[in-house]
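[1] here are the coordinates; sequence isn't available:
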């Protein structure tokens, strides 16, 4: 059996079925809808396959339009919007069962020397080797992982370690700032294709970003009080990186209001270099009292439910 990192590489290896048209697998899982990071990562692969390799992606902007169905292939249609001397633009539409579920616009830039250089430094945080894996931290609190979480942990392609210990009680949540930080890296090698690393990190960027919105309200793991869904997702890629090496994902939520929460993230490497900036808005709706709540957290940024 392949390990989760190899399965992630396979998931990002789209089948080209026509010029500018690609098909991606959608694993049959217990989730009610396809994980948004999967759709974003696959869409970026489709865009990148139509661009010269000397032009890495520098930004993407995307919207989740409908929930995707697990187990059903997704078709990605690429529009070659512009091929300029320095920049290339692609628009991707993800279609499943005849309906558009996601769209993405990505811009690619031929590397050049800059006349201005600066960045915000990361906060001082512990080294990832000194922190417990999130699954171990949950086991410590609960005594054992629930079966659903155990299955999720076995197929998780990223090692996730929270900088601050998880909060479990109302007392711990009270007064908590809407901030979260995690160290992450793929659980195994991802090969040497830069596009795979970029799209793998795009996948990972959707896993924990909305944590910052939830932290003042409820524990991040366990029974959820809210149905959550990503509405949009934007990324800016500043430097080359490898997604199978440690990166720090520093996340904050400047506002939550009107059923929506905004989250911002900065991704750094071990040397403190800023690699990627991320912004996402999520939809948060409380479960009705009579509706059974999921016993596992799920991924907070699955494609948006129908309104």
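    Good, I have the coordinates. Since the model is a prediction, treat every value here as computed from it, not as a measurement.

[2] only C-alpha atoms for contact and neighbour calcs from this point on.
    OK.

[3] do you know how far the residue positioned nearest the centre of the chain is from residue 20?
    In the chain, the centroid-proximal residue (C-alpha atoms, centre = their mean) is residue 206; its distance is 1.9 Å. Distance, residue 206 to residue 20, using C-alpha to C-alpha, to the nearest Å: 25 Å.

[4] Structure two is appended below for comparative analysis:
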């Protein structure tokens, strides 16, 4: 995948019947299905059963089994509730009859009410000042670890620019946070809001566990730690456009029990808070 058209094709599911859909997978450099892909595809399935123009405002999910890249994923949607203002859908994802993922999503009528938000960090470096993952590969590809190089070599429909560039050879513990600018490749002018939310959810599974890993960087890295998304929740606050860079600001309040917890806020470049994310992931030292 190289641009947003490829990503839209990936997350737009084939309909089998009114409540069942089929999807396929693309690797992001991992041997298993990328969690962000399953999240976005499940939301695509849920949205396809919403017929009253309600808008996604939150979702909560669990990853139960690693997905197989070579086999289709079947998504089944259950209509849990259609109330006066809110609709709830439960989505189950299966491969070979085994449930690999479950998601609950809540949709709301558009309403007006009180409004406030936290501010984006001040004096943060702008994307134009930073190296992208592609730039890092071009400049340091001959010296960075093999596993990292392989990951960066995978073509993606989204470009990332980390604010804090981590030196993989400087093994010292780092603050438990990370900030990453991101931007979709290609024309984003024709996206409706439902599709924007699905695409944003896809991106939200990138980078989030890095904040937890940073705190233990003197001894833990992606090569000696088994990692996987365990659960993922997201809240959607405001409409936005993908026409500029967006900032994913992430912090990790805790690691324990071979798990890392991280939470993040996603802002437009001008500081509008559009979504918040929380995830716990496996961080098991390899023996």
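    Nice, I can see it. Since this is a predicted model, take the numbers as computed values, not measurements.

[5] TM-score for these two?
    For this chain pair, the superposition-based TM-score is 0.91 by TM-score structural alignment, normalised by the length of the second structure; 283 aligned residues with a C-alpha RMSD of 2.3 Å.

[6] quick revisit: wait, isn't the residue nearest to the centre of the first structure in contact with residue 64?
    No. Assessed by C-alpha atoms under 8 Å, residue 206 of the first structure is found out of contact with residue 64, at 11.9 Å.

[7] Would you map the helices across the stretch 101-250 of the first structure?
    Remark: helices assigned in the stretch 101-250 of the first structure by DSSP state H, counting those that start in this stretch are 134-142, 147-155, 170-173, 194-205, 211-214.

[8] of those helices, which approaches residue 27 of the first structure most closely?
    Of all these, it is helix 147-155 that lies closest to residue 27 of the first structure, at 11.4 Å by C-alpha to C-alpha.

[9] report the angle between the axes of that closest one and helix 134-142?
    160 degrees (axes from the mean of the first three to the mean of the last three C-alpha atoms, to 10 degrees).

[10] in helix 147-155 of the first structure, what counts as buried?
    If you call a residue buried by 16 or more other C-alpha atoms under 10 Å, then helix 147-155 of the first structure has these buried ones: 149, 152-153.

[11] Stretch 87-95 of the first structure too?
    The neighbour-count check on stretch 87-95 of the first structure (16+ other C-alpha under 10 Å) flags 87-95 as buried.

[12] before we move on, the earlier item: of the buried residues of helix 147-155 of the first structure, closest to residue 50 of the first structure?
    Using C-alpha to C-alpha, residue 152 is the member of the buried residues of helix 147-155 of the first structure that sits closest to residue 50 of the first structure, with 33.2 Å.

[13] Can you tell me how far the closest one is from residue 7 of the first structure?
    Residue 152 of the first structure is 14 Å from residue 7 of the first structure, by C-alpha to C-alpha.

[14] what's the answer for residue 284 of the first structure, then?
    Where residue 7 of the first structure is concerned, residue 284 of the first structure sits at a distance of 30 Å (C-alpha to C-alpha).

[15] Between the two, point out the one with more neighbours.
    Neighbour count, other C-alpha atoms under 10 Å: between residue 284 of the first structure and residue 7, residue 284 has more, with 21 against 16.

[16] ok, now which ones touch the more buried one?
    For residue 284 of the first structure, the contacting residues are 226-229, 259-261, by C-alpha atoms under 8 Å, 6 or more residues apart in numbering.

[17] Rebuild the residues you listed as JSON lines, extending it with neighbour count and distance to residue 252 of the first structure.
    Shown next, in JSON lines, are the contacts of residue 284 of the first structure (neighbours: other C-alpha atoms under 10 Å; distance: C-alpha to C-alpha, whole Å):
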{"residue": "226", "neighbour count": "18", "distance to residue 252 of the first structure": "19"}
{"residue": "227", "neighbour count": "20", "distance to residue 252 of the first structure": "20"}
{"residue": "228", "neighbour count": "27", "distance to residue 252 of the first structure": "17"}
{"residue": "229", "neighbour count": "24", "distance to residue 252 of the first structure": "17"}
{"residue": "259", "neighbour count": "11", "distance to residue 252 of the first structure": "17"}
{"residue": "260", "neighbour count": "17", "distance to residue 252 of the first structure": "14"}
{"residue": "261", "neighbour count": "22", "distance to residue 252 of the first structure": "11"}
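
[18] closest to residue 69 of the first structure among those residues?
    Looking across the contacts of residue 284 of the first structure and measuring by C-alpha to C-alpha, the closest to residue 69 of the first structure is residue 229, at 14.4 Å.

[19] what does stretch 48-62 of the first structure contact?
    Taking C-alpha under 8 Å, 6+ apart as the rule, stretch 48-62 of the first structure contacts 20, 40, 80, 87-88, 102-111, 195, 232-238.

[20] Look at it and report the distance between its end residues.
    End to end - C-alpha to C-alpha - stretch 48-62 of the first structure spans 15 Å.

[21] so how far is that stretch from its chain's centroid?
    Centre-to-centre, stretch 48-62 of the first structure and its host chain are 18 Å apart (C-alpha atoms, centre = their mean, to the nearest Å).

[22] Buried ones in it, by neighbour count?
    Across stretch 48-62 of the first structure, burial judged by 16+ other C-alpha under 10 Å covers 48, 50-51, 55-62.

[23] Okay, and which of those map to strands?
    Of the positions in the buried residues of stretch 48-62 of the first structure, 57-62 sit in strands, assigned by DSSP state E.

[24] can these go into JSON lines with extra columns for distance to residue 145 of the first structure?
    Shown next, in JSON lines, are those (distance: C-alpha to C-alpha, whole Å):
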{"residue": "57", "distance to residue 145 of the first structure": "38"}
{"residue": "58", "distance to residue 145 of the first structure": "39"}
{"residue": "59", "distance to residue 145 of the first structure": "38"}
{"residue": "60", "distance to residue 145 of the first structure": "36"}
{"residue": "61", "distance to residue 145 of the first structure": "36"}
{"residue": "62", "distance to residue 145 of the first structure": "34"}
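
[25] Mind jotting down where the strands sit in the stretch 151-287 of the second structure?
    Along the stretch 151-287 of the second structure, counting by DSSP state E, counting those that start in this stretch, strands occupy 158-162, 177-184, 225-236, 246-256, 259-268, 273-285.

[26] can you tell which of those strands is closest to residue 210 of the second structure?
    Per C-alpha to C-alpha, nearest to residue 210 of the second structure of the strands of the stretch 151-287 of the second structure: strand 177-184, 7.1 Å.
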